[in-house]
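**Q** Sequence first, predicted coordinates after that:
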Amino acid sequence: NDPEATSRTIDKEGWLHTGDIGYIDDDDELFIVDRLKELIKYKGFQVAPAELEALLLAHPEISDAAVVGMKDEDAGEVPVAFVMKSEKSQATEDEIKQYISKQ
């Protein structure tokens, strides 16, 4: 819990600043259409969200994925993945993390 780091990422209105460009349509559905920046800077390394997304999408029980960077005081940024599991998926969050760590 770091209120200062949180305040840099989530504004006073509750918006999470991810560096993505999107819109909400008339049905209140959110669409992410582009990125303001293409790299996540994690502990001095540059990580491409698209590469992590490709790894996630190679998992047989994941139907869609998006990865964004979230500011982190120690690491600079950390990748955060939003995953849509396939309809009959039984995969857990920990199983998906283990899958990615082995790639």
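**A** Done, it's in.
**Q** rest of the way, CA atoms for contacts and neighbours
**A** Noted.
**Q** in which helix or strand would I find Asp64?
**A** Assessed by DSSP states H and E, Asp64 sits inside strand 62-72.
**Q** could you measure Asn50 against Leu57, distance?
**A** Just so we're on the same page, residue 50 is Ala rather than Asn. From Ala50 across to Leu57, the span is 10 Å (CA to CA, to the nearest Å).
**Q** I misspoke; the intended subject was Tyr99.
**A** Taking CA to CA, one finds Tyr99 at 11 Å from Leu57.
**Q** In the protein, what residue spans correspond to helices?
**A** 3-9, 49-57, 93-101 (DSSP state H).
**Q** Show me which of the ones you listed has the highest average neighbour count.
**A** helix 49-57 (a mean of 17; mean count of other CA atoms under 10 Å).
**Q** count of neighbours near Ser86?
**A** 14 (other CA atoms under 10 Å).
**Q** let's bring in a second one:
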Amino acid sequence: MKGDEKATAETLDSDGWLRTGDICYFDSQGFLYVVDRLKELIKYKAYQVPPVELEHLHLSRPEIIDAPVIPYVPGRISRADPMAYAMRNPGSSITETQVATYKKVRRVAFINSIPKSPSRKILRKELVDRALSAVL
């Protein structure tokens, strides 16, 4: 079976580098860190907000067990608001985490479990579908 030449052309650049869609950086010692996926960036006004940054802020709070961030777009055409689904520790009454204006989560919904794949990857699509179905 012949490969998909169009998909290969979209994945490899002219120098033969593989475009993975990952957002990475090298530290001063030359270690590579994968921090997010390009397709998961939330476009808020003129900014691109990586969900992982907001997730790390939430997870730095001892009251939060898990807090995936998704784009929330009810009735909007041109922008998405960052929304977090947060799992609180039992007995916690935390309501929000403050961050820079354009990186602020605009909506939080508390949930008892976060949908994840067998490899523990957060299933953001399921959370987006859940958020949209709550609006309809």
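**A** Happy to help now that I have it. Computed from a predicted model, the values in this text were never measured in an experiment.
**Q** if we can go back for a sec, and the strand holding Asp64 of structure 1, what's buried?
**A** The neighbour-count check on strand 62-72 of structure 1 (16 or more other CA atoms under 10 Å) flags 62, 64-72 as buried.
**Q** Reformat these as a markdown table; add distance to Phe82 of structure 1.
**A** Formatted as a markdown table, the buried residues of strand 62-72 of structure 1 follow (distance: CA to CA, whole Å):
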| residue | distance to Phe82 of structure 1 |
| --- | --- |
| Ile62 | 11 |
| Asp64 | 8 |
| Ala65 | 6 |
| Ala66 | 5 |
| Val67 | 6 |
| Val68 | 8 |
| Gly69 | 11 |
| Met70 | 12 |
| Lys71 | 16 |
| Asp72 | 18 |
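**Q** nearest to Ile24 of structure 1, of those?
**A** Nearest to Ile24 of structure 1 among the buried residues of strand 62-72 of structure 1 is Ala66, at 16.7 Å by CA to CA.
**Q** so who does that closest one touch?
**A** Contacts for Ala66 of structure 1 (CA atoms under 8 Å, 6 or more residues apart in numbering) come out as 49, 53, 81-83.
**Q** cool, Arg61 of structure 2 as well?
**A** Neighbour list for Arg61 of structure 2: empty [criterion: CA under 8 Å, 6+ apart].
**Q** any idea how far the aligned residue in structure 1 for it is from Lys88 of structure 1?
**A** Matched by TM-score structural alignment, Arg61 of structure 2 corresponds to His59 in structure 1. To Lys88 of structure 1, His59 of structure 1 is 13 Å away according to CA to CA.
**Q** just to revisit the earlier point, and the contacts of Ala66 of structure 1, which is closest to Thr6 of structure 1?
**A** Ala81 (17.7 Å).
**Q** before we move on, the earlier item: next, format the helices of structure 1 as JSON lines and append distance to Leu36 of structure 1.
**A** Listed next are the helices of structure 1 as JSON lines, based on distance: least, CA to CA, whole Å:
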{"stretch": "helix 3-9", "distance to Leu36 of structure 1": "15"}
{"stretch": "helix 49-57", "distance to Leu36 of structure 1": "12"}
{"stretch": "helix 93-101", "distance to Leu36 of structure 1": "25"}
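**Q** Minimum distance to Asp20 of structure 1: which of those helices has it?
**A** Closest to Asp20 of structure 1 of these is helix 49-57 (CA to CA; 11.2 Å).
**Q** Which elements pack onto the closest one?
**A** strand 62-72, helix 93-101 (3 or more CA pairs under 8 Å, 6 or more residues apart in numbering; DSSP states H and E).
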